[in-house]
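Student: The following comprises the amino acid sequence and a computationally predicted model.
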Amino acid sequence: MTIAPVARQRRHTLHFLREIRPIVPVFLDTEVDATAVLAHRRAARAAGEQYSIVSYLLYAAARALAAHPEANAAVRGRLRPKVARYETVNGKLTLDRAIDGQRIVLSAVFPHLQRTSLDDVQRRVNHLRDGDAARLPEFAPARLLHRLPPLLGGALFRLGVRPLRRRAAAFGTFAVTSLGHRPVDGFYSVGGTTITLGAGRIVDRPVVRDGELVVAPTMRLSLTFDHRVIDGAEAADVLAAIKDGLERFTEGTRHERRGRAEEVRRGARAGAADSPLP
């Protein structure tokens, strides 16, 4: 047996776990029919575009949270608790990265997701996934905590995330984490936000459609909510809205949108040519 200090690259995780202890988590889950999402991915791949499952989840969840502002919130305080409801939807994504050879979890917040296109979400995911974690500015706060003594780092972390006016920028208003790249069907995580989503793998499973048993690609989707902020009925509505957004996903690929834009421009030019001169 060997005993050694916790790697300094994990200090930000320890600060985070201490900070989220007051959360009162309750857990829900559902199965998502991924047929529409996978059809969109195939069409995008044929056009030379690549989308990650987490990008679809960030996109759909942001629109669900915008429609459920009670859940796009955070609470602070014990004796006189206060709740902040945010006008913008900020999604936090966790990533499996490494710094100096140490495998760790890092996270970044995507602001204003309620009006961000899927393409822009994916560009940000690519940037965080493919960039050097030891240099990306989005991970600079975590790297600072690695260098500071634990007591000083903990105090700085609390100062940065506890005020409600900073919480949305520091933690996001919801969080997304995925283990779908491994044989994991479902799991439950607490991301420090009122809503945390956990995505498992997509596998073919038997489902019933129109009274008939068929095989369809499905994904287990979990939702952890902070019971101090919302109740189960509201959380269930949010989960249902996300499920519906994924199962009815219709946003065109970048190639399709360019084609539609060109059709609109051609139509506008034709209309201008046919209109009488003033």
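Tutor: Right, received. Where do you want to start?
Student: can we go C-alpha only for contacts and neighbour counts from here?
Tutor: Fine.
Student: Check for me that residue 185 belongs to a strand.
Tutor: No - Residue 185 sits outside any strand when classified using DSSP: H, G, I helix; E, B strand; the rest coil, being coil.
Student: Identify the nearest residue to it in space, disregarding sequence-adjacent positions?
Tutor: Using CA to CA, 6 or more residues apart in numbering and skipping the chain neighbours, the partner closest in space to residue 185 is residue 200 (4.6 Å).
Student: next up, a second structure to put side by side with the first:
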Amino acid sequence: MSIEVKVPQLPESVADATLVAWHKSPGDAVSRDENLADLETDKVVLEVPAPADGVLKEIRISDGTTVTAGEILAILEEGGQAAAKADTAEAPAAADDEPEEDADESAAEPGKASGRLSPSVRRLVEEHGLDPAAIPGSGRDGRISKADVMSFLEQRDKGGKPAPAAKPSPAPAAPAAPSGAREERRVPMTRMRSRIAERLVDAQATAAMLTSFNEVDLGAVMEIRKRYRDSFEKKHGVKLGFMSFFVKAAIEALRKFPVVNASVEGGDIIYHDYYDIGVAVSTDRGLLVPVLRDADLMGFADIERAIGDFAGRAREGKIGVDELTGGTFTITNGGVFGSLMSTPIINPPQSAILGMHKIQDRPMVVNGEIKIRPMMYIALTYDHRIIDGREAVQTLVSIKESLEDPARLLIQL
């Protein structure tokens, strides 16, 4: 019995998707709910599960094609048995009547080889400018795994078999100075990266963005984390990080200055009497901002647990669109990458974003004495159309005071 494998229902406000990669080939046996292919939308990556046990009989849509909900991607033969590649008409192998040497060359063509790469392997190949046809595959049907690519790179770096080089150009008449590789690669943006770029440009074009800075002594927060780290993790099953302190401090500041938690809609200012805090998460596909709903009602453990869950699922492409929409204020942490200072860009339609940075020991004057303190620069980028400099600066001061004296968070000062 043949079953049609269709594009699943797309999230609301998403019109279409791009078929990124097939994880199965015609003739492969599949199990029910096994992921057959990845679909990338402007916001998330969706999986296409197998509707039943059987054999993938035919693939109708190739990688890189834009598809819509309900469109037929492939045909699955329910309960069938896997066929050999050479005997499957749809498999990317040469015909039986062609010489064996030609068949091997056909299977090794870059276009065909790259179509059988997983997303992680494809990214690694593109980053190092490798030709997939030159990499021996140890996987099923000669597929290339991440370990194969790493082994190939290690062999090349040790002076083993080099990667295929470009055709040599005629020698110049005069001796030329030695030069390094000058290769170029053109890689199209993913849908997600393209959408991120579009939103960032729109934010700069529509908002009157300005950034204010301050610095925070995180000695008190670090002391609390050190003192209660083990007992906190034992009780709640999650580590006590910095982000929960910043989320709580930001909420207290937003309570004092509601306009920083507001957004602009046409000629109106929309004040939000709730606190949905977006937390920026970096992934290989781009920056995602999942939202902590009603963060003011969450405890420190709830915040840390939610952020850890978001980070893991974001990197696996399993964040839902509903978890990325909305949000009244955003926090981004460039410090994890070593950033000492930056000017973050507002996440529309929000009106402000808080930037965290690297903690660095610096000499500070404390009670008339010079002491080494763990300091962090913090930045608040805000929409000057509705937020004045006074409110922005006072918001930063409030966050600074809460972090330098965490007891304020308990009594909401």
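Tutor: Yep, it's here. Keep in mind the model is a prediction, meaning the values are calculated, not measured.
Student: Assign the residue nearest to residue 185 of the first structure to helix, strand or coil.
Tutor: Applying three-state DSSP: residue 200 of the first structure is strand.
Student: for it, what are its contacts?
Tutor: For residue 200 of the first structure, the contact set (CA atoms under 8 Å, 6 or more residues apart in numbering) comprises 178, 179, 180, 181, 184, 185, 186, 187, 219, 220, 221.
Student: And for residue 199 of the first structure?
Tutor: Residue 199 of the first structure neighbours (CA under 8 Å, 6+ apart): 176, 177, 178, 179, 180, 186, 187, 219, 220, 221, 222.
Student: I would like the residues contacting the longest helix seen in the second structure, please.
Tutor: Ranked by residue count under DSSP state H, the longest helix found in the second structure is helix 219-236. Helix 219-236 of the second structure is contacted from outside by 238-242, 245, 301, 373-375, 403-406, using CA under 8 Å, 6+ apart.
Student: Tell me the buried residues in it?
Tutor: 221, 225, 229, 232 (16 or more other CA atoms under 10 Å).
Student: Can you check which part of the first structure the following helix or strand past that helix sits on?
Tutor: As assigned by DSSP states H and E, the chain's next helix or strand after helix 219-236 of the second structure is helix 243-256. Alignment of helix 243-256 of the second structure against the first structure: residues 54-67, by TM-score structural alignment.
Student: And the strands in the stretch 151-278 of the first structure?
Tutor: 174-178, 195-209, 212-226 (DSSP state E, counting those that start in this stretch).
Student: okay, those strands in CSV with distance to residue 10 of the first structure next?
Tutor: Supplementary listing: those in CSV, determined by distance: least, CA to CA, whole Å:
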stretch, distance to residue 10 of the first structure
strand 174-178, 18
strand 195-209, 21
strand 212-226, 23
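Student: just those: most buried one?
Tutor: With neighbours taken as mean count of other CA atoms under 10 Å, the strands of the stretch 151-278 of the first structure reach their highest mean count in strand 174-178, at a mean of 26.
Student: Distance from it to the middle of the chain?
Tutor: 4 Å (CA atoms, centre = their mean, to the nearest Å).
Student: start and end residues in the second structure for that strand, please.
Tutor: With TM-score structural alignment as the criterion, strand 174-178 of the first structure aligns to 329-333.
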